[in-house]
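>>> Mind looking at a prediction? Sequence and model below.
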Amino acid sequence: MKVFTRIENVRQYPPVFIALGTFDGIHIGHQAIITRTVEQAKSKNCSSAVFTFSNHPLNVLDADRCPPLIVTNQEKVNLIADLGVDMLFNVPFNTELLQLSPEKFLEKLVNNINLRHVIVGANFTYGYRGAGTPALLTSFGSRHGFTVDVVSMVDVEGVIVSSTTIRQLVADGAVKQAADLLGRPATITGKIIEGDQRGRNLGFPTANLAIQQGLLVPADGVYAVYVNDETGRKFNGVANIGNNPTFTRQTRRIEVHILDFDRIIYGQQLKVQFLDRIRGEIAFTCVEQLKQQMKADIEFARKYYFV
């Protein structure tokens, strides 16, 4: 997949079928739009493309209201590439784009890209103050030689799939339900940092992950997880998110106990996939209670998730 970080002239490529959207979670609704783009482009011997932003527009519009990221920008790029897209316009949203009227934004696209067909979601808006609508896009396309396909919102058992709903589910710890809407487990990738060795002293060594600022993190508690190391190998694990109230620690962190694993891996990147929440965070009255509960959590995870 060819990645562009600005709107560049790509008329040397075959005519383009392009998906437009923020695509801030690459959930199953976004996947439906992008997959349709790829399939239709292939059927017409055209190039497939996605136009999106490398940062959330609210970072520029109103940073205080900007929601936490479901995926990092690099994860977003990787997920789009996995869908078989030929070209990605992963453009930083800035004040210049903010001030473009819907017509000027579309003119910028047609002046640089040989558009044949555009695919958007039913709730797609664009241009200054989001004034652009799919109807306006269709009208513009009829004048400039491209057609438009508007994809209906996807629902799962009556729940409309949206990034807002997914964020709320993950924030509530309902990662299993969130996975149904994402089409994959909620995931956090982070570098292992050196902790206070308390888990190892308790008999349950943990890899401590630094939480990237602005990234969506599940609610405090204990989770059954899959863990991938830098080589891509997958392990079973149990992760704790929280402040470790038994020891009155104040810094929120993710601590992962990888089952049947005993290697020093400080400094490596781990990808943690959250399967389900086992329990909420508990402040124990003594260390022995904590040890017994950790043992029970691991046994529960082995029995119900890692058969």
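Great, that's in hand. Numbering: from 1, shown residues only.
>>> going forward, measure contacts and count neighbours with C-alpha atoms only.
Noted.
>>> burial measure for residue 171, as a count.
For residue 171, the neighbour count with other Cα atoms under 10 Å is 17.
>>> Residue 36: which element?
Assessed by DSSP states H and E, residue 36 sits inside helix 28-43.
>>> What is the following helix or strand past that helix packed up against?
Remark: after helix 28-43, the chain's next helix or strand is strand 47-53, criterion DSSP H and E. If contacts are counted by 3 or more Cα pairs under 8 Å, 6 or more residues apart in numbering; DSSP states H and E, strand 47-53 sits against strand 16-20, helix 28-43, strand 87-91.
>>> packing partners for the longest helix along the chain?
When the chain is parsed with DSSP state H, its longest helix is helix 287-304. Packing contacts for helix 287-304, counted by 3+ Cα pairs under 8 Å, 6+ apart, involve strand 234-242.
>>> Tell me what angle the next helix or strand along the chain from the strand it packs on forms with helix 287-304.
Counting by DSSP H and E, the next helix or strand C-terminal to strand 234-242 is strand 253-258. With axes from the mean of the first three to the mean of the last three Cα atoms, to 10 degrees applied, the angle from strand 253-258 to helix 287-304 works out at 60 degrees.
>>> before we move on, back to that, how about the longest helix of the chain: buried residues?
Of the residues in helix 287-304, those buried by neighbour count under the rule 16 or more other Cα atoms under 10 Å are 290-291, 294, 297-298, 301-302.
>>> possible to save those residues as JSON lines with distance to residue 121?
Output for those, formatted as JSON lines (distance: Cα to Cα, whole Å):
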{"residue": "290", "distance to residue 121": "48"}
{"residue": "291", "distance to residue 121": "49"}
{"residue": "294", "distance to residue 121": "45"}
{"residue": "297", "distance to residue 121": "42"}
{"residue": "298", "distance to residue 121": "42"}
{"residue": "301", "distance to residue 121": "38"}
{"residue": "302", "distance to residue 121": "40"}
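>>> let's bring in a second one:
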Amino acid sequence: MKIYNHFSEFKRLSNAVATIGTFDGVHYGHQKIINRLCELAKSTGGESVILTFFPHPRLIIDPENQDMKMINTINEKAKILAGLGVDHLIITPFTRDFSNLTPQDYIKEILVETIGIKQLIVGYDHRFGKDRKGGLTELEAFSGRYGFEIEQIPEQDINDVAVSSTKIRQALLNGKVALAAEYLGYHFSLSGRVIKGDKIGRTIGFPTANIFIEETYKLIPSDGIYAVTVALNGGLYKGMAYIGQRPTINGMTRNIEVNIFDFSQEIYGQDITMNFLQFLREDVKFTGLEALKEQLHKDKEATLSYFEKAP
């Protein structure tokens, strides 16, 4: 898959089959649209194109509301889309000027003159252009003039999936990572760089890798202990992750840490990915480090039991 970070990098295609959207999470509902996109491109000898936006349009249109977090970073999204067989991904910088394009200018300047669409696939509720005034009616009105066809994914097909990015975000914020995985079709993950911590975990037999997440817009699940797998240096390890403020030692900042089982390498400065499989328990303040250590042994047993029973 070829990735373009601006329209200026993209060379107009002679037979583009395109779809448009933020596709946060690239969940089952999104996958129905994308699979149809790739299928149609292949059957017509065209090339599949996804036009997506960064940052999320809502953060630009409603700058006062910065609380919205994304299921995927832009790199994670690109990786998933590549795995689905998409030929071209255009990541459009979403700006005020872009949001003020009229529906007609959007169709003419972006879809026709820049991308070269011959076929456009949209969801039943797709909106575009200034104040989201553009929709299927506007697309149909200009399709004949500009020589492209439209295929709309019916509402029933999308609703049969019974999933949305909003539902997934809510599940993750409630710690329901297994439910989120059912919606997504894959396990939610966090990727970041291993940084130095205060090494308290080592003193009680549970050394942890402290993870720094660079992308501030990335959603972090609720505080607690999770069963995870850890991808590192081409290997995949079992472990248990912790998210929280470490109340037992009166911590002041929210930490993301992982205890990797049967692992003793020094990995400071390296990038790792944690895949969240199961929520184990909420974050709790213990009476001291000995009580915490006792609970961590129970957490490890619960994690290993999960892996033994997992399909």
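The structure has been received and is ready for your questions. All figures in this text were calculated on a predicted structure; none of them were measured in a lab.
>>> just to revisit the earlier point, now for the helix holding residue 36 of structure 1, which elements pack on it?
strand 16-20, strand 47-53, strand 115-121.
>>> Point out the most buried one among those.
Greatest average neighbour count among those goes to strand 16-20 (a mean of 27), per mean count of other Cα atoms under 10 Å.
>>> tell me the centre residue of structure 2?
The C-alpha lying nearest the average C-alpha coordinate of structure 2 belongs to residue 72 (Cα atoms, centre = their mean; 1.8 Å).
>>> Please confirm that it is located within a helix.
No - using DSSP: H, G, I helix; E, B strand; the rest coil, the assignment for residue 72 of structure 2 is coil, not a helix.
>>> pretty sure it contacts residue 23?
No - shown here, residue 72 of structure 2 and residue 23 do not form a contact pair, counting by Cα atoms under 8 Å, at 9.2 Å.
>>> Identify the contacts common to those two.
Counting by Cα atoms under 8 Å, 6 or more residues apart in numbering, residue 72 of structure 2 and residue 23 have no contacts in common.
>>> so residue 175 of structure 2, which of the three states?
Going by three-state DSSP: residue 175 of structure 2 is coil.
>>> so how many other residues sit close to the closest residue to it other than its chain neighbours?
Spatial nearest neighbour of residue 175 of structure 2, chain neighbours left out: residue 222 (5.0 Å); criterion: Cα to Cα, 6 or more residues apart in numbering. Per other Cα under 10 Å, the neighbour tally for residue 222 of structure 2 reads 20.
>>> give me the stretch of structure 2 that stretch 185-204 of structure 1 matches.
Taken onto structure 2 by TM-score structural alignment, stretch 185-204 of structure 1 occupies residues 187-206 there.
>>> Alignment lookup: residue 292 of structure 1 to structure 2.
By TM-score structural alignment, residue 292 of structure 1 lines up with residue 294 in structure 2.
>>> Would you mind measuring from that match to residue 303 of structure 2?
In this view, residue 294 of structure 2 and residue 303 of structure 2 are 15 Å apart by Cα to Cα, to the nearest Å.
>>> quick one: what helix or strand has the aligned residue in structure 1 for residue 143 of structure 2 in it?
Counting by TM-score structural alignment, residue 143 of structure 2 lines up with residue 141 in structure 1. Using DSSP H and E, the element containing residue 141 of structure 1 is helix 134-144.
>>> so who does residue 129 of structure 2 touch?
99-103, 106.
>>> List only buried entries from the residues you listed.
99, 101-103, 106.
>>> So residue 271 of structure 2 sits against residue 234, correct?
No - checked against Cα under 8 Å, the pair residue 271 of structure 2 and residue 234 is beyond contact range at 11.2 Å.
>>> What does residue 302 of structure 1 correspond to in structure 2?
Under the alignment by TM-score structural alignment, residue 302 of structure 1 pairs with residue 304 in structure 2.
>>> Quick check: its match vs residue 117 of structure 2, distance?
The gap separating residue 304 of structure 2 from residue 117 of structure 2 is 51 Å, by Cα to Cα.
>>> cool, residue 128 of structure 2 as well?
16 Å.
>>> Now the residue nearest to residue 175 of structure 2: which helix or strand?
Applying DSSP H and E, one finds residue 222 of structure 2 in no helix or strand.
>>> Map it across to structure 1 for me.
So, by TM-score structural alignment, residue 222 of structure 2 is matched to residue 219.
>>> mind listing the strands for the stretch 51-200 of structure 1?
For the stretch 51-200 of structure 1, applying DSSP state E, counting those that start in this stretch gives strands covering 87-91, 115-121, 147-151, 155-156, 159-160, 186-193.
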